[in-house]
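1. Give me a 3D structure for the following:
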Amino acid sequence: MTDDRAPRRGKVDRDVLESVVRPNLGAAREDVRLGPAHGVDFGVVDVADRAVVCATDPISLLPELGYERAGRFALSFALGDVAVSGVAPTHFCPSFALPSDVGDDEFEAFWAAVAAECEALGVAIPTGHTARYPGASLPWVGAATVLGVGDPDDVIRPDGARPGDRLLVTKGPGIETAGLFASLYPDVLAERGLDEATIDAAAALLDETSVMRDALAAAEAGRESAGSDGSDANETNEERTADADAGVTAMHDATEGGLRGALCETAEAGGVRIDVDSGAVPTNVAAVATCEALDLDPWACTTSGTLLLAVDPAAVDRVVATLESRGTPVGVAGEVREGSGVFVDGERVEPPAEDASWAAYERLSGRR
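-> Coordinates of the predicted model:
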């Protein structure tokens, strides 16, 4: 029997991943420490005494943002999946399939912004591919593989959340969706009753869609010994072990599927239950207002820049203080428990069947 349902937009669902992708992963190699799995954003390959964290993501080019801003936005999305490993991205390898209506001057502006941001972040560009092809179209213009070369002990696995850990959430739901739609369709939002100040505040959120610096700062704070500032030098090893903490045990960038999807993926990857207090999740007023004006559930649409962290209770204060010192809103929003699933304010929630922003983008882009 054939399935007449239209394929979902965005990432394939878990059934396709498990039945089509995962059984067909090429050669089995001992150096692959972490491979593809549902809810897992990156892979890990061991090379000598180094861990190479790797992730591949699509590249978008949205001329309406301005080519420089579009370049920074595209790069932030690509780097995030490696940054949540706790290892800094070190190499960016893009492949561009450009449409013919993106001229050399436009691409130069886009690429200059990408390269400048890479330089600022210490990320090299060792290889790539750039071409124009018939049939290529905006906004998806290729893909990139990002590598992070680092200490194997620094890798924070996406399936590492443990019962007893606290759940931290930064920035809140709907950040990316609001920033993108307010930047692309301010007139639509004005027609739907949003005032200019709210639209401007929402558009500015597009510059908050990177998790890289937050993720790496949180990971470093988690690695600090609980007794590193003022511990007793006469403590026994046993006493130090009792006081030790595991720091940050898992991180996830809340991209496609939004905050709800990211929570479900984190719980599933770790084989745990997550209980969330929605009142403790940071909320950006402009983001929520923008999503609601477009009839979108802010918890079910992409919010790149919002970071979920499972953190050992002993490390929570250090991680929160580090994020707050960066000016990043963060809430201790829940707890990891034995069991399975995600419960928000006591009610079980499921991941969205499809990211809510896809239908909205299709509808709004068709107005032109």
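
2. From here on, just use CA atoms for contacts and neighbour counts.
-> OK.

3. in the protein, which spans are strands?
-> Taking DSSP state E as the criterion, the chain contains strands spanning 32-34, 43-47, 50-60, 91-98, 129-132, 140-150, 166-170, 248-253, 273-276, 307-311, 330-337, 341-344, 347-349.

4. could these be laid out in CSV, adding distance to Tyr67 and mean neighbour count?
-> Formatted as CSV, the strands of the chain follow (distance: least, CA to CA, whole Å; neighbours: other CA atoms under 10 Å):
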stretch, distance to Tyr67, mean neighbour count
strand 32-34, 35, 14
strand 43-47, 30, 19
strand 50-60, 11, 21
strand 91-98, 14, 21
strand 129-132, 16, 13
strand 140-150, 13, 21
strand 166-170, 28, 26
strand 248-253, 24, 28
strand 273-276, 39, 24
strand 307-311, 26, 29
strand 330-337, 31, 21
strand 341-344, 39, 21
strand 347-349, 38, 12
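
5. Here is a second sequence; please produce its structure as well for comparison:
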Amino acid sequence: MDFEYVARKLYRSGAKMNEIVQTLKNMGADEEFSRALLEEISNSENINDSFVGYVCNYPKSEVSATEAGVGCRGMGDFYVHRKIAEIIGRTSAIIDPSSMDDGGAVISQAGDDKKIVVAVDGMHSRLGNFPFLGGFHAARAALRDIVVMGAEPLALFADVHLGTEGDVGKIFDYTAGISAVADVLNVPLVSGSTLRIGGDLVVSDRLMGSVGAVGLASKIVPRNYAREGDVILMSLGCGGGTITTAAIFHGWHEVVKITLNLDFFKGAIPLVRSDFITKLHSMTDVTNGGIRGDAHEISEYSGKKIVLDYEALRMTVHPKVLEMLDALDIDFMGVSTDSLLIIVNKKLAKDVASFVEEHGLPMFFVGEVREGHGVYLKKDGKEVKMMPEFREAPYTPVKRVVGTAVPKNWERAKRAIDDAAIKAVEKRKKIKELLFGK
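-> Presented below is the predicted three-dimensional model:
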């Protein structure tokens, strides 16, 4: 429970001090704590310096994270991501958030024309009670994101936030999960940060964190360079944090063991080190709301039509994972399977697939790139347009209740989100001018 959220909400509604104190006491806080919190809220809600007040107040959209689908890897989440990229704007990086890629890249200043590639991934929000799994899969995800951009991994860094009631052992278990990946792949975990969630004011044992990775590349392989006539390859995917979460909360616990592997890197890292890397047009990992989401973004940012074969796609999911997804009626195309996806010239496709397979990662021909726009699925002799849902396929019992439907007020919400993003840009500009003269 979040004492500050409740107290601040009541304060803003005009509730009397004694009423707020009593509410906090009913939640488990004592009198002294409650009144101290109220003093903090009163002072922070009534800032008497206009500049500080401007800095402290954020642009309100009146759209919640749930309403916007934030973190749910669907159309809502993608829309918010695009707004974040717009706020950052074009930068001096060769790959920045405007590319909506797996990570970012800058030119090394060492004079060797190398590219420094950076990516960060949050641990799955439902794995806080299973910290080793959370750390393991977040580390894998961050490393995948730099490898698919053509980089050799150099280092990992991590962040962890623990609730006030959280056992310190969770931090250690989370770190062990990250370092297990680091040790096996010989990529050192070099630094990190440890904080609490909401300081003293959020009573929870929740653990959240993220893992970042840094790599070095000679050639960047962005995911939006698909060309007409290219072939799309995908590796066998066993899933990561998403599949682990589905397995735990649906009782398919044996599937968790299947996800605990580093097979992706058996094929991907040798590929990055090979001469093939200079000939690939696009590479990514299938994570953003499954192939539905990733294919949509590749099509949108490359300006090409993506055509995928349904039966071939099914072959890219580990049989036991696919069995679970089918049994639970979870769309395998709408969840992260962590497959390696490569887009390459048709003449090279067979050689590239054979090379990756020789290093222990099975590959499949799943589609092609054509002139046009959109993503199409070949199934039962027909081509049908395939779109991501508003949220990824619901893979836990709770997510099934929440559903994937587009909110009724989504168009209004988008306008409000747009307005908040514009105001954030204006705020940055104004503060830069006031503080730094530019």
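
6. Mind checking the strands of structure 1 for the one nearest to Cys264 of structure 1?
-> Closest of those to Cys264 of structure 1 is strand 341-344, at 5.9 Å (criterion: CA to CA).

7. tell me, the closest one lands on which residues of structure 2?
-> Counting by TM-score structural alignment, strand 341-344 of structure 1 falls onto residues 374-377 of structure 2.

8. quick one: contacts of that stretch?
-> For stretch 374-377 of structure 2, contacts defined as CA atoms under 8 Å, 6 or more residues apart in numbering pick out 295-296, 299-300, 304-310, 383-387.

9. any idea how far the counterpart of Asp253 of structure 1 in structure 2 is from Ile243 of structure 2?
-> Matched by TM-score structural alignment, Asp253 of structure 1 corresponds to Asp285 in structure 2. Per CA to CA, to the nearest Å, Asp285 of structure 2 is found 15 Å from Ile243 of structure 2.

10. Check Ile277 of structure 2 too.
-> 29 Å.

11. Same question for Ala85 of structure 2.
-> Ala85 of structure 2 sits 28 Å away from Ile243 of structure 2, going by CA to CA.

12. More neighbours: which of those two?
-> Between Ala85 of structure 2 and Ile243, counting by other CA atoms under 10 Å, Ile243 is the more crowded of the two (23 against 15).

13. what about the helices in the stretch 51-200 of structure 1?
-> Assigned by DSSP state H, counting those that start in this stretch, the stretch 51-200 of structure 1 shows helices spanning 67-83, 104-121, 175-184, 186-191, 196-204.

14. Ok, the stretch 251-368 of structure 1 next?
-> Counting by DSSP H, counting those that start in this stretch, the stretch 251-368 of structure 1 has helices at residues 258-270, 285-293, 316-325, 356-365.

15. ok, residues contacting the last one?
-> Under the criterion CA under 8 Å, 6+ apart, residues Arg9, Gly10, Thr177, Tyr185, Gly257, Leu294, Leu296, Asp297, Ala300, Cys301, Thr302 lie in contact with helix 356-365 of structure 1.

16. Most neighbours of all those, which one?
-> Within those, neighbour counts (other CA under 10 Å) peak at Thr177, which reaches 32 neighbours.

17. Next, work out how far apart that one and Ala360 of structure 1 are.
-> From Thr177 of structure 1 to Ala360 of structure 1 the distance is 10 Å (CA to CA).

18. if we can go back for a sec, the helices of the stretch 51-200 of structure 1: which one's closest to Arg166 of structure 1?
-> The minimum distance between Arg166 of structure 1 and the helices of the stretch 51-200 of structure 1 falls on helix 67-83, with 20.2 Å, by CA to CA.

19. any idea how far the closest one is from the chain center?
-> Chain-centre distance of helix 67-83 of structure 1: 11 Å, with CA atoms, centre = their mean, to the nearest Å.

20. cool, stretch 100-115 of structure 1 as well?
-> From the chain centre to the centre of stretch 100-115 of structure 1 is a distance of 25 Å (CA atoms, centre = their mean).
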